[in-house]
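Colleague: My questions concern the predicted model and sequence given below.
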Amino acid sequence: MKADHQNHSELRVLGLPPDQGRWLLIPLGITVLLCLGTVYSWSIFRTPLQNELNLTATESLLPYTVALVFYALMMPITGFYIPKFGTRATTAVGGFIVGLGYILSSFADNIITMTIAYGVITGTGVGITYGVPMVVSARWFPDKKGLAVGLTIIGFGLSPLITAPLAKALIDSYTVRPTLLVLGITFMVIIVAISNIMKLPPQDWQPTQKISTTSVIPTPVFYPPKMLKSPSFYGLWICYVIGTFVGLSAIGISSPVGEEIIEIDPRFAAGSVSLFALFNGVSRPLFGWLSDRFPPRYVAIASYTLILIACILMINAESGQIATYLIAFCLFWFCLGGWLALAPTTTLRLFNPDDYAQNYGIVFTAYGVGALLGTLVAGSIRDWFGSYTYAFYPMGILAVIGIIVASFLLKPDKAKPTDN
């Protein structure tokens, strides 16, 4: 990958020696992902735009759906271009496109132009930029890859919790179109400014503090020469699909399940989403930290076990059992956030870290499949069977399948001394 190669003794990160300065790259990466994660706050813009453009409920979801599709499509494509163009140029281009999408959305006067601006352009920018902070964190923290990536990606998970109230306040004060314009300009300036700092260390750089001899990553490390020919890739891909499918299915029905099954107040159901989002964010550094210390399959099995517990709780849930509802959906959101840290850190563990950008881009296609199916199936089950309760049966079955797949496939192709 491109990097500004310097004499290691002269190397500085934000004016500090690299061992100290590298920690400042994490909050900068979090900031970039906070901006990108605002794409998940579409519901804040949806209602005012629906009224202003005279849209149906289905039409008003189109920009958001298209944004997620282009985000998922651009991730694997961009992974192959990051080594060619470098992390700084990729971040700057992606940030410019994200901002441009929001700015053009502020001028859209029909659903087609809104879908192109917010869906195609913003979604493309998010897909281009999303992987860069994780690549940078992984390369600067060879001794703490899981923790560094997990901390960085927390920005994307907590973004709706932070940027959605900000966007709502702006809409209340200035209406929706000026809000989109302000956010677009702000995101463009922030991401492009940070892009100049998103550089990689020299190829052979290592922290001065030696990696612990008790680390679960042995030396030398075996990596399969062809990821797509490795059984562990397919194990990871299937596990990631299951994790995102279940998590996004649950996220999509969080409020209606509380209103229908538990019969709680709609405002309480909507407010509980903030609690769930907190668990979704906190789980990312936790799962990253766990991935540094335990084989990936053990962490994955723990995640699926929590999902299975949540499914059992909701299958048996009845009216008025608010605690059951809150515990179950905290677990669902917690595990989804966990998988968004576990998948990239497992990619680092099982496959050559030098090819991480390309490798995780390919692995990330599992998220696209899980997201597409997860947003469609739960609602369809409700339509078919008349209750959201039946959605938790296939989720539980998938959790059991995930445990089996992780046990047999989510491990290195060759046995490692400390991995069993």
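Modeller: Great, that's in hand. Residues are numbered from 1 along each chain as shown.
Colleague: Could you use CA atoms for every contact and neighbour count after this?
Modeller: Will do.
Colleague: quick one: contacts for the residue nearest to Met134 when sequence neighbours are not counted?
Modeller: Distances taken as CA to CA, 6 or more residues apart in numbering place Val149 nearest to Met134, at 5.5 Å, with adjacent residues excluded. Contacts for Val149 (CA atoms under 8 Å, 6 or more residues apart in numbering) come out as 134, 137-138, 285, 288, 341, 344-345.
Colleague: Pasting the second one now:
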Amino acid sequence: MPPEETTTAAEGFVETLSERPPATPPSLLDRRRTIAPAGFNRWLIPPAAMAVHLCIGEVYGFSVFNVPLTRVVGVTSSVEGRDWTIPQVGWCYSIALIMLGLSAAFLGRWVERIGPRKTICAGACCFCGGLLLASLAVSLHSLVLLYLGYGVLGGVGLGLGYIAPVSTLVRWFPDRPGLATGLAIMGFGGGALIGAPLGVELMGAFKSAASVGVQEAFVVMALAYFAMMMFGAFTIRVPVPGWRPEGFVPAAKPKGLVTHADVSLDHAWKTPQFWLLWVVLCMNVTAGIGILGQASLICQDMFGVPAAVGGGFAGLLSLANMSGRLVWSSASDYIGRKGIYCVFFLLGAVLYALVPIAQARQSVPLFVLLTALIISMYGGGFATTPAYLRDLFGTMHLGAIHGRLITAWSMAAVLGPQLVNYISTYRIEHGVPRAEAYNATMYLMAALLLVGLACNLLIRPVEERLHHREAPSAA
């Protein structure tokens, strides 16, 4: 892509900054050091954002550590009463996602103030520091320390690393916000494609008669991910206030939900639009994550396939999750965010209702097709949401507003897997064949999507009285 020129006003802004030295020289991490010069190529930003998201997206591949973590003492097999259990280890994943939402919600305003570089550096320290603390927890065999390391500290790093690149990308791509956010969030969805095989290879390399290799794997991954996140932090830039891509002229009269105005965080999160979109995201994620989290087991139970096939199916869904983030979010630039969510909910409800039919016919190809489409829309919902927020509330406090909305993800991360696990277990215990145990869950997920559809249809433009009346959005 050729470099894109900033406007004359933007050049003047940069010159003014250089002619007016601050009272104290800005540090390397200061927001002022990240303002892009005239002629900066905005297409350098997506690789920087993707580098960060590919690292923190490792959380999706945490399941490869589940079994080895239950054999830390016994090494070759679990020692009852001394080794951890799968449910105990599984809480690391849930705590990390809960902390992702909480940290993004409570630190969003701070992220807007300090800028993306310092935020990504802080996120790298937390996420990679969490891996190092988890390594120490394995060495000491301390479950509490494992929760604090991978779950709490690592989860804070997830939240910081998630929202900073996204809000920056939206500012660089006012003409194609869906494509921009899809490029970054595609990296998060694909993090498991790197993190899971890397974790397996490292554990294999470090495994010995006295170690399952997890402790050493966490250390190496922490160092590798820190280097990659630093690349993202020092590559990323923010545009000067008022910057527009060359040749881009905003429509004189915005269409539909799209606004050229800004709404402050204090007003935005109190509007009906925010909470309707919160439910929209929560329903979409609840329906998708329940299937994604148990993909291998569901496939094995429904069709009696071996574990290796179930694992391959889980990997295929990761690809669908990753590609859906780019394809669906890019499509939203043409049919609108509200329209694309209508597609997610209507088509998704139909697909979920068809899954029991695929099971009854024992059609594995049909089942794979249906679930791949479902998970692609699950990923697409994540990538489309930041652009939806930009349409409704502008870019002034986009990172902070997005941070608060992500609490819907935290809620869904608990609801989805628990609904799938408890309903299927209850049905099996009451005599329902294992192959049919998930059918009721599929119908429930379809109903949840229809709830999301109703909320999506109720979303209207934000009232003009809530629009920020001062200067245009700052970068």
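Modeller: Arrived safely. This structure is a prediction, so every number in the text was calculated from the model and none was measured.
Colleague: Kindly provide the TM-score of these chains.
Modeller: Once superposed, the chains reach a TM-score of 0.91 (TM-score structural alignment, normalised by the length of the first structure), with 410 aligned residues with a CA RMSD of 2.6 Å.
Colleague: circling back: ok, the aligned residue in the second structure for the residue nearest to Met134 of the first structure to Leu136 of the second structure distance?
Modeller: In the second structure, Val149 of the first structure lines up with Thr181, judged by TM-score structural alignment. Separation of Thr181 of the second structure from Leu136 of the second structure (CA to CA, to the nearest Å): 35 Å.
Colleague: With Lys118 of the second structure instead?
Modeller: Taking CA to CA, one finds Lys118 of the second structure at 26 Å from Leu136 of the second structure.
Colleague: same thing with Pro47 of the second structure?
Modeller: Taken as CA to CA, the span from Pro47 of the second structure to Leu136 of the second structure is 32 Å.
Colleague: cool, and Phe393 of the second structure?
Modeller: The gap separating Phe393 of the second structure from Leu136 of the second structure is 43 Å, by CA to CA.
Colleague: quick one: which of those two has more around it?
Modeller: Phe393 (31 against 19; other CA atoms under 10 Å).
Colleague: so who does the equivalent of the more buried one over in the first structure touch?
Modeller: Under the alignment defined by TM-score structural alignment, Phe393 of the second structure is paired with Phe351 of the first structure. By CA under 8 Å, 6+ apart, the contact set of Phe351 of the first structure is 223-224, 227, 359.
Colleague: tell me the SS of Leu148 of the second structure?
Modeller: At Leu148 of the second structure the chain is in helix, as set by DSSP: H, G, I helix; E, B strand; the rest coil.
Colleague: What is the equivalent residue in the first structure for it?
Modeller: In the first structure, Leu148 of the second structure lines up with Ile116, judged by TM-score structural alignment.
Colleague: That match and Thr65 touch, don't they?
Modeller: No - Ile116 of the first structure is not in contact with Thr65 according to CA atoms under 8 Å; the separation is 11.4 Å.
Colleague: picking up where we left off before, out of the contacts of Phe351 of the first structure, which sit inside helices?
Modeller: Asn359 (DSSP state H).
Colleague: which of the contacts of Phe351 of the first structure are buried?
Modeller: The neighbour-count test (16 or more other CA atoms under 10 Å) applied to these identifies 223-224, 227, 359 as buried.
Colleague: Which one of the residues you listed is nearest to Arg177 of the first structure?
Modeller: Asn359 (38.3 Å; CA to CA).
Colleague: tell me the contacts of that closest one?
Modeller: 79, 227, 347, 351.
Colleague: any idea how far Pro207 of the first structure is from the last one?
Modeller: So that's Phe351 of the first structure. Counting by CA to CA - Phe351 of the first structure and Pro207 of the first structure are separated by 21 Å.
Colleague: Next: the first one.
Modeller: Separation of Gly79 of the first structure from Pro207 of the first structure (CA to CA): 25 Å.
Colleague: Helix or strand: which one has Phe188 of the second structure?
Modeller: Per DSSP states H and E: Phe188 of the second structure is located in helix 177-189.
Colleague: which residues of the stretch 101-250 of the first structure fall in helices?
Modeller: 111-114, 123-140, 145-174, 176-195, 231-252 (DSSP state H, counting those that start in this stretch).
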